[in-house]
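K.L.:
coordinates only, sequence not included:
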C-alpha cells in the first residue's frame, strides 16, 4: 500500500490566507505532501495587516497535535506562530512524548510578529522558544529582524547575518538559515550556518536575483513549509533549501502581476 507523505504544520490561521497554516498547506500539497494542521492562533487579517487575533487554548492545541501524531505517519513538522510560552511548551511536550517512536525533522519559522507590526510572542515566550524548543530543531529560519531578536546581535549586513546565525546555532539547534529578504539591493542572499560530522561550524550561502513584486505576504511560511516537505522526502538540508528557494522564486514570479487588494498579496496563491 502506498504510504502518504504527511507534514504537520503547527501555526496560526490567516483569514486572508496569505500566510500561516493556509500558506503552509498550499505549499505542502503543491510539493506532493499531505498537510496536517494544528492551529495555534486565529487571526483576522488581510493584505493590509492584522486586525485582531487570539491564541488557541493550551488544551485544544495539545489535543490537535496529539490527535495527528497519534494516528498519521508524520514525516516532518514545521512550526510558525507560537503565541506565548504555553504554546511553545505544548510543542516541546509533544516532541518529548513522540520522539521515542520516531524522531522526525523539525523546521522552526520563529514568527515573533507580523510584518505590519503586530507582536505575537512575549518576552517570556521568546525565552521559552530559545531555551526549550530551538534545541529540537533540525533547522531554524529567521529573517533579519527575527535573527536580531534570537541572537541579541544587530543585523544590518550579510556579515552580521552570519554572526547572528552562529550565535543562534549555540542554542543547540541543528542549523540556522538566516534569510536575506530584508537586505537592500537587487540580490537576495540567505546564509546557512550548521555543524558538520566533526562538529565544526560550516557556512553556506544561497544567492539569487530579487523578484520585484509587492506580493510577498507569507514568504517565510512558504519557504519553511517547502523545506519541511523536502526533508520529509529524505533530501539533505542543503538540497532541500535549494529546492525550496527555487519553489518560492517560481511562486513569486508567477504571482507578481496579480492584484490582491490594497496591500501585500500572498507570495504563493497555488
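P.N.:
That came in fine, so what should we check first? Keep in mind that what you see is a predicted model, and the values were worked out from it rather than measured. Numbers count the residues shown, from 1 in each chain.
K.L.:
from here on, contacts and neighbour counts on C-alpha atoms
P.N.:
Fine.
K.L.:
how close does the residue sitting nearest the centre point of the chain sit to residue 213?
P.N.:
Centroid check for the chain by Cα atoms, centre = their mean gives residue 109 as the closest residue, at 2.6 Å. Distance, residue 109 to residue 213, by Cα to Cα, to the nearest Å: 22 Å.
K.L.:
same check, this time on residue 260
P.N.:
Going from residue 260 to residue 213 by Cα to Cα gives 12 Å.
K.L.:
same thing with residue 82?
P.N.:
28 Å.
K.L.:
ok, these two, which is more surrounded?
P.N.:
Neighbour totals were compared for residue 82 and residue 213, and residue 82 leads with 29 against 15 (other Cα atoms under 10 Å).
K.L.:
what residues are up against the more buried one?
P.N.:
10, 11, 12, 40, 41, 88, 111, 120, 121 (Cα atoms under 8 Å, 6 or more residues apart in numbering).
K.L.:
alright, now check it against this:
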C-alpha cells in the first residue's frame, strides 16, 4: 500500500465553514496533508449559533470509516462531534479494529455543546466516551466547559484547573491538553492564555500566548486538527518533549491566525478566513 500523506477527521458539518469538517480540512491543507472525512452529523448553524443537529445513523458512520480504512492509510485521526451514544460506539469499534493492525495517533476534541449553549450530544454520549472511546485516545483536548462535563465537577480557580488536567488522565487517555480560554482571569495570568499539558509524567504549563478580545468560532476544531498535523509532519517522537513541541507549534499556528485572519462574515461571532495559504 502506498505511503499516505492524508489525515482523517471524524466530525460534524458547518455550513458557514468556520468549524467542524469544513475547517478541519482547511487546517490539514495548511500543513500539506490531503484531508479525509467521515461525517457524524449535519448541523444547521451560522455565525450566530446552532439551530439544528441531525445525527448520522451509526451504521452510516461505521460504513464511512470502513470504506476509508479498507483503501487508505491515514497518518492520523482527529475526532470532533459525536452526537449520539451509538455513533460514539461505532467510532470506538472502528478505531479498535484499525489500531490492532495499523496504529496511528488519535486526537479527540470532545465537542459537547456549542458556545451558544446549544446541546450537541444525546443521552448516554458522555458515558460512552468515557467507557469506550477516551481510553483509545492519544491526546484529549477539552476546553474548561468540556472538562467539567467529562469530570462531573466545576472548575472555578486556577488550582481547580491544574487539578483537572491531571484528573483527565484518569479517564484513560494517553495525554490531555486542557485549554484555558474559558478560565476566569487570574491575577498572575491576566495578560494571556496558558494551557496545560498533562501526561503520566506530570502537568506542564505551556507557553503564554497573547489573548484576543473576540470569541472566535471553531478554535477548538482548528487547534486539535493542527496538533494532529504537527504530530504527523514529520511524525513526532513518542516522547513528552516531542508531544509538547507539536502542541506548541499548533498553538502558535492558531494564535497567529487569530490575530491576523479573524473576520466577521455574518452577523454573529467572527471566524478565521484563509484568503491565501496560511503558514507560521
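P.N.:
Sure, I can see it. Since the model is a prediction, treat every value here as computed from it, not as a measurement.
K.L.:
picking that back up, so the residue nearest to the centre of structure 1 makes contact with residue 224?
P.N.:
Yes. With contact defined as Cα atoms under 8 Å, residue 109 of structure 1 reaches residue 224; the gap is 6.4 Å.
K.L.:
overlap of the contact sets of the two?
P.N.:
Common neighbours of residue 109 of structure 1 and residue 224, using Cα under 8 Å, 6+ apart, are 78, 141.
K.L.:
what about stretch 242-253 of structure 1, how far off from structure 2?
P.N.:
On superposition with structure 2, the mean distance recorded for stretch 242-253 of structure 1 (mean Cα distance after the TM-score superposition for structure 1) is 0.6 Å.
K.L.:
can you give me the strands in the stretch 1-150 of structure 1?
P.N.:
Counting by DSSP state E, counting those that start in this stretch, the stretch 1-150 of structure 1 has strands at residues 6-14, 34-46, 49-55, 74-79, 106-108, 139-140.
K.L.:
redo these as a markdown table? Include mean neighbour count and distance to residue 129 of structure 1.
P.N.:
Below are the strands of the stretch 1-150 of structure 1 laid out as a markdown table (neighbours: other Cα atoms under 10 Å; distance: least, Cα to Cα, whole Å):
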| stretch | mean neighbour count | distance to residue 129 of structure 1 |
| --- | --- | --- |
| strand 6-14 | 26 | 14 |
| strand 34-46 | 21 | 14 |
| strand 49-55 | 15 | 16 |
| strand 74-79 | 25 | 11 |
| strand 106-108 | 28 | 10 |
| strand 139-140 | 28 | 11 |
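K.L.:
let me have those in CSV, extended by distance to residue 176 of structure 1.
P.N.:
Shown next, in CSV, are these (distance: least, Cα to Cα, whole Å):
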stretch, distance to residue 176 of structure 1
strand 6-14, 19
strand 34-46, 23
strand 49-55, 27
strand 74-79, 14
strand 106-108, 10
strand 139-140, 5
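K.L.:
closest to residue 195 of structure 1 out of the ones you listed?
P.N.:
Counting by Cα to Cα, residue 195 of structure 1 lies closest to strand 139-140 out of the strands of the stretch 1-150 of structure 1; the figure is 11.4 Å.
K.L.:
quick one: contacts of the closest one?
P.N.:
So strand 139-140 of structure 1 is contacted by 106, 107, 108, 109, 110, 134, 173, 174, 175, 176, 177 (Cα under 8 Å, 6+ apart).
K.L.:
with distance to residue 164 of structure 1 added, can I get those in TSV?
P.N.:
Below are the contacts of strand 139-140 of structure 1 laid out as TSV (distance: Cα to Cα, whole Å):
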residue	distance to residue 164 of structure 1
106	20
107	18
108	16
109	15
110	14
134	15
173	13
174	15
175	12
176	9
177	10
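K.L.:
endpoints of stretch 11-27 of structure 2, how far apart?
P.N.:
End to end - Cα to Cα - stretch 11-27 of structure 2 spans 14 Å.
K.L.:
residues of that stretch that come out buried?
P.N.:
Within stretch 11-27 of structure 2, the residues scored as buried using 16 or more other Cα atoms under 10 Å are 11-14, 16-27.
K.L.:
contact partners for the residue nearest to residue 75 of structure 1 when sequence neighbours are not counted?
P.N.:
Distance criterion Cα to Cα, 6 or more residues apart in numbering; nearest residue to residue 75 of structure 1, sequence neighbours excluded, is residue 232 at 5.0 Å. Residues near residue 232 of structure 1 by Cα under 8 Å, 6+ apart: 5, 6, 7, 75, 76, 105.
K.L.:
so which residues of the stretch 101-250 of structure 1 form helices?
P.N.:
Assigned by DSSP state H, counting those that start in this stretch, the stretch 101-250 of structure 1 shows helices spanning 123-128, 144-151, 158-169, 219-232, 237-255.
K.L.:
how about those, which one is nearest residue 115 of structure 1?
P.N.:
Using Cα to Cα, the helices of the stretch 101-250 of structure 1 put helix 144-151 closest to residue 115 of structure 1, at 10.0 Å.
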